[in-house]
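Asker: Have a look at this prediction, sequence included:
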Amino acid sequence: MISVAIAFIVLMFIGLPIGYVLGVTGILGLLQIGGVNFMAMAPKRYFEGLDLFTFMAMPFFILAGEIMNKSGITLRLVAFTDALVGHMRGGLAHSNIVASTIFAGMTGAAVSDAAALGNTLVPAMVSQGYTRPFACAVTVAGSIIGPTIPPSNLMVIYGSLMGVSIAGLFAAGIVPGLMICVACMAVIASLARKLCLPKSRSHFSLWDIFVSFKASIIPLLMPVIILGGILTGIVTPTEAAAIAVMYAIIVGMFVFRTVTLGDVLEMCIRTARVTGIVFLIIAAASILSWWMTFEQIPQAIAAFFFSISRDPVIIKALILVLLLFIGMILDINAALIILAPVLGTLTASIGMDPVHAGIMIVLSLNIGLMTPPVGACLFVLCSITGEKLENIAKSLWPFIIVEVTVLFIITFWTDLAMLGPRLLLN
């Protein structure tokens, strides 16, 4: 067991891609417990790790997000959100957060959100007098709303692996996503006068809201179609994802006419690359997860936590500390796949609802997308804007603090965490 852990750490340290790290250490684990005779299990486990119909939702949601990005909806959404909140001090920063919240219902991915709004809003904010690090920090902070408000690829992975209702997880993600939106806007409002943040509009106008809403109504229907179909039970998450792709193609090619057949082909290739990376991680991690189960590591970790305390409150706090730390140093997809069976056993033993446990785990890892040193959204903004990571990180801390606060509220206030599923699924 120790040799496998050491191999994992060494391979991570030398920079081997995480999918290969998981695969190599998983095979070492098989060799450790059964020698070469167990090697025949590796291909079987590799295939079975992906042999879940619900995983098909992921590439469809990714492709739908790609098409909607290309179709030019970002500018329409920014115009709409600016009409809503642009009259406030720090208006364009507020618009950034609100746009991320709306965007979340279309893409389900933080990196897509960060890239789209980073290209559009960061230059606009800088031209209005915002510092580039602060503009980048606002974009990064809002981007994690993407995988929190459904559709969410992380929720698809967790629900598929753990046999938890994906519709329930989607419903549970709405409240924390909106809370993060409000919390980030509160940070912007509190810093507005200190940083002399400008207004992007001189006054509030219902007519401007109506005009911008009319221009955005078609893309705004997409999350309604996705969530409405899933939460009413008309379609499964996978079917809803396929419908989202069809809707995005119709909007992009025939309504806005900004997407060509060649663009769709390029986006399919990019989607295949992204999906291939994620599926490689999932498949390789399934080998390692099987070895961990064979060695009863989940039970050992649960026993270790219980040796510290049997109080559910303390156990939850320890889980949050573990997840926030892991999210800082490990790819969140890999972290979810490795830790889900471990923490699923632990949270069940303290009586947590599986949906509540799932949203706690997913939200914790989402925060890892914005925390250094390996936060994916941080690197996206660095590459787009040329800003240094450490400068963005300094401006990001107030947002990290309030988002972690939201995480703790959702973790320890069960009724609030389960409000979405109880209202939408009962």
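Answerer: Right, received. Where do you want to start?
Asker: C-alpha from now on. contacts and neighbour counts both.
Answerer: Will do.
Asker: Distance of the residue nearest to Asn37 when sequence neighbours are not counted relative to Phe47?
Answerer: Distance criterion C-alpha to C-alpha, 6 or more residues apart in numbering; nearest residue to Asn37, sequence neighbours excluded, is Leu31 at 8.0 Å. Noted for Leu31: a distance of 19 Å to Phe47, by C-alpha to C-alpha, to the nearest Å.
Asker: re earlier: wait, the residue nearest to Asn37 sits on Ala42?
Answerer: No: between Leu31 and Ala42 there is no contact under C-alpha atoms under 8 Å: 10.3 Å.
Asker: More neighbours: which of those two?
Answerer: Neighbours of Leu31 and Ala42, each counted by other C-alpha atoms under 10 Å, are more numerous for Ala42; the result is 20 against 15.
Asker: circling back: residue contacts, the residue nearest to Asn37?
Answerer: Leu31 is in contact with Asn37, Phe38, Met39, counting by C-alpha atoms under 8 Å, 6 or more residues apart in numbering.
Asker: another structure for you, compare them:
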Amino acid sequence: MTAFILFGSFFLFTALTVPIGIALGMAGLITAIYSSDISITFLSQGLVTSTDSFPLMAIPFFILAGEIMGKGGISTRLFDLANVFVGRYTGGFAMAAVITAMFFAAISGSGPATVAAVGGIMIPAMVAEGYNKKFATALIAAAGSLGIILPPSIPMVLYGISASESIGDLFIGGILPGILIGLFLIIWAYVYSKKMGYKGTDEKFSFKKLFSAINQAKWSLLVPIIILGGIYGGIFTPTEAAVVTVVYALFVSVVLHKAIKLSDLHGILRNASLSSVAILIIIGTANAFGNILSFERIPQAFADVFLSISDNNFIILLLIIVMLLIIGLFIDTSAAVIIFTPILFPMAIQIGMDPIHFGIVMIVTLAIGFITPPLGVNLFVGSGISGLSIPVLARASIPFFFVLLAGLIVIAAIPQLTLLFL
């Protein structure tokens, strides 16, 4: 009955479009009032202590770094470099857009931020080149999902904390899966462009243009190297890496590129603060929600139900993926990671999955929710840029849903893609 009240009230508030953080907190409060075993003090303590975490400090700093790089003209430089390699081929603009999103994802750690930074430039540019606006917007929305698959990824930080796993290992584990999904999107962009007759540029490849583009983008390209090299070189922790990234992003954007004025910093700090506060509220209330789950032994009950359906590990993993796909339709990725990691993680371990591999599978599955309504955050960001309605954009995103799903199946079936460098 406690589980019914907890989840029932949460989904009711969600259906009433109550913000996800508030819905989680209200569901926990109602459950605490109903249950004589759970005190409101226990709930409030969980709300506060869950955000008192050093690794968690990485999130606001990565968000701030993404804001700075997004406003610092990074996307244009990255696109110019990608366009040197693929611009002359069929669908070159579309493929370069995906590559740009992959690079920016390795800077921002956020799906919507990737769509906003890359889409603001690329969607109008692709339309000007003759691409269909629905295809261009859906492509960028799908590529934005890479923002939480490639490191640094905010959901990876949350999963690492929730499952007590190495955030650095998760970052490394996300590299090949992120590249694989990027390749799948590039292949589909090429196939669709060939069908629609979208030609590449007439410009031939030249080393002069390549070196010029690399020179323009070199400071941006160093960000992933600094983050991962610093972590795995033992120079700093993921949280310290986030702080270093902020300082580096400021130096590059203000001093080297001169794309940001000191007067712009107020707006950048404001946007980063609002995004950070929203995520931290979700983290706090989701952790309190998770404490109730653990107290009532709901994760064990879920595990017993799943394991009673089949003793085949593949079937259980398939059920977990289907469940996460459904969850991604309605629940924010950060909240979903915090709520469902304690429920699904024990099951994954019980069927013999590596915890890092399971974390990547979980995050990739939830990333698909960025382009699936009714939540579909990337669709809303893309809609704001292109002016297309959400229903129109959702229909245009259907092929990309299957492209991402194909990538997910490969990642889930081949653990070596995640674990190769660990």
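Answerer: Perfect, thanks for sending it. Just so you know, these numbers come straight off a predicted model, no measurement behind them.
Asker: Phe408 of structure 1: what secondary structure?
Answerer: Secondary structure, DSSP: H, G, I helix; E, B strand; the rest coil: Phe408 of structure 1 is helix.
Asker: Counterpart of the residue nearest to Asn37 of structure 1 over in structure 2?
Answerer: Using TM-score structural alignment, the equivalent of Leu31 of structure 1 in structure 2 is Ile33.
Asker: so which helix or strand takes in that match?
Answerer: Per DSSP states H and E, Ile33 of structure 2 falls inside helix 20-34.
Asker: distance between the helix or strand following that helix and the chain's centre?
Answerer: Heading C-terminal from helix 20-34 of structure 2, the first helix or strand you meet, by DSSP H and E, is helix 40-49. Centroid displacement of helix 40-49 of structure 2 relative to its chain, using C-alpha atoms, centre = their mean, to the nearest Å, is 28 Å.
Asker: And stretch 380-399 of structure 2, by the same measure?
Answerer: Here stretch 380-399 of structure 2 is found 18 Å from its chain centre; the criterion is C-alpha atoms, centre = their mean.
Asker: Residues contacting that stretch, please?
Answerer: Stretch 380-399 of structure 2 has contacts (C-alpha under 8 Å, 6+ apart) with 112, 115-116, 119-120, 123-124, 133-135, 137-142, 371-373, 379.
Asker: Pick out the residue closest to the middle of structure 1.
Answerer: Closest to where the C-alpha atoms of structure 1 average out (C-alpha atoms, centre = their mean) is Pro147, at 2.8 Å.
Asker: before we move on, what SS does that one have?
Answerer: Remark: Pro147 of structure 1 carries the secondary structure label coil [criterion: three-state DSSP].
Asker: what residues are up against Ala240 of structure 1?
Answerer: Each residue near Ala240 of structure 1 by C-alpha under 8 Å, 6+ apart is listed here: Ala57, Ile225, Ile226, Gly229, Ile230.
Asker: Show residues contacting stretch 365-377 of structure 1.
Answerer: 110-111, 114, 140-141, 143-144, 147-148, 323-324, 326-332, 335-336, 378, 393, 400, 403-404.
Asker: Which ones among those map onto helices?
Answerer: Using DSSP state H, the subset of the contacts of stretch 365-377 of structure 1 located in helices is 110-111, 114, 140-141, 143, 323-324, 326-329, 332, 335-336, 378, 393, 400, 403-404.
Asker: What distance do you get for the aligned residue in structure 1 for Ala272 of structure 2 to Leu227 of structure 1?
Answerer: Under the alignment defined by TM-score structural alignment, Ala272 of structure 2 is paired with Thr271 of structure 1. From Thr271 of structure 1 over to Leu227 of structure 1 the distance is 22 Å, taken as C-alpha to C-alpha.
Asker: that older thread, so which of the contacts of Ala240 of structure 1 belong to strands?
Answerer: Applying DSSP state E to the contacts of Ala240 of structure 1, no entry is found in strands.
Asker: Report the two of the residues you listed separated the most.
Answerer: Maximum pairwise distance among the contacts of Ala240 of structure 1 (C-alpha to C-alpha): 14.9 Å, between Ala57 and Ile225.
Asker: which one of those two has more residues nearby?
Answerer: Between Ala57 of structure 1 and Ile225, counted using other C-alpha under 10 Å, Ala57 has the larger neighbour count: 21 against 16.
Asker: from memory the more buried one sits against Glu239, does it?
Answerer: Yes: using C-alpha under 8 Å as the test, Ala57 of structure 1 is close enough to Glu239 to be in contact (7.5 Å).
Asker: Leaving out chain neighbours, which residue sits closest to Ile283 of structure 2?
Answerer: Setting aside the residues directly before and after it, Ile283 of structure 2 is nearest to Ala335 in space (C-alpha to C-alpha, 6+ apart), at 6.5 Å.
Asker: Near that neighbour, how many residues? Count them for me, please.
Answerer: When neighbours are counted by other C-alpha under 10 Å, Ala335 of structure 2 registers 25.
Asker: Please list all residues in contact with it.
Answerer: Here Ala335 of structure 2 is in contact with Ile20, Gly21, Ile282, Ile283, Ala286 (criterion: C-alpha under 8 Å, 6+ apart).
Asker: Now Ser309 of structure 1. Nearest residue, chain neighbours left out?
Answerer: In space, Ser309 of structure 1 is closest to Ile315, 6.9 Å off (C-alpha to C-alpha, 6+ apart).
Asker: Now for that neighbour: which residues touch it?
Answerer: Phe305, Phe306, Ser309.
Asker: State the helix or strand in which the match of Ala272 of structure 2 lies.
Answerer: helix 261-294.
Asker: Which SSE is immediately downstream of that helix?
Answerer: Using DSSP H and E, the helix or strand that directly follows helix 261-294 of structure 1 along the chain is helix 297-308.
Asker: Would you mind pulling the contact partners of stretch 183-191 of structure 2?
Answerer: Stretch 183-191 of structure 2 has contacts (C-alpha under 8 Å, 6+ apart) with Thr90, Gly91, Gly92, Ala94, Met95, Val98, Leu139, Ala143, Phe400, Val403, Leu404, Gly407.
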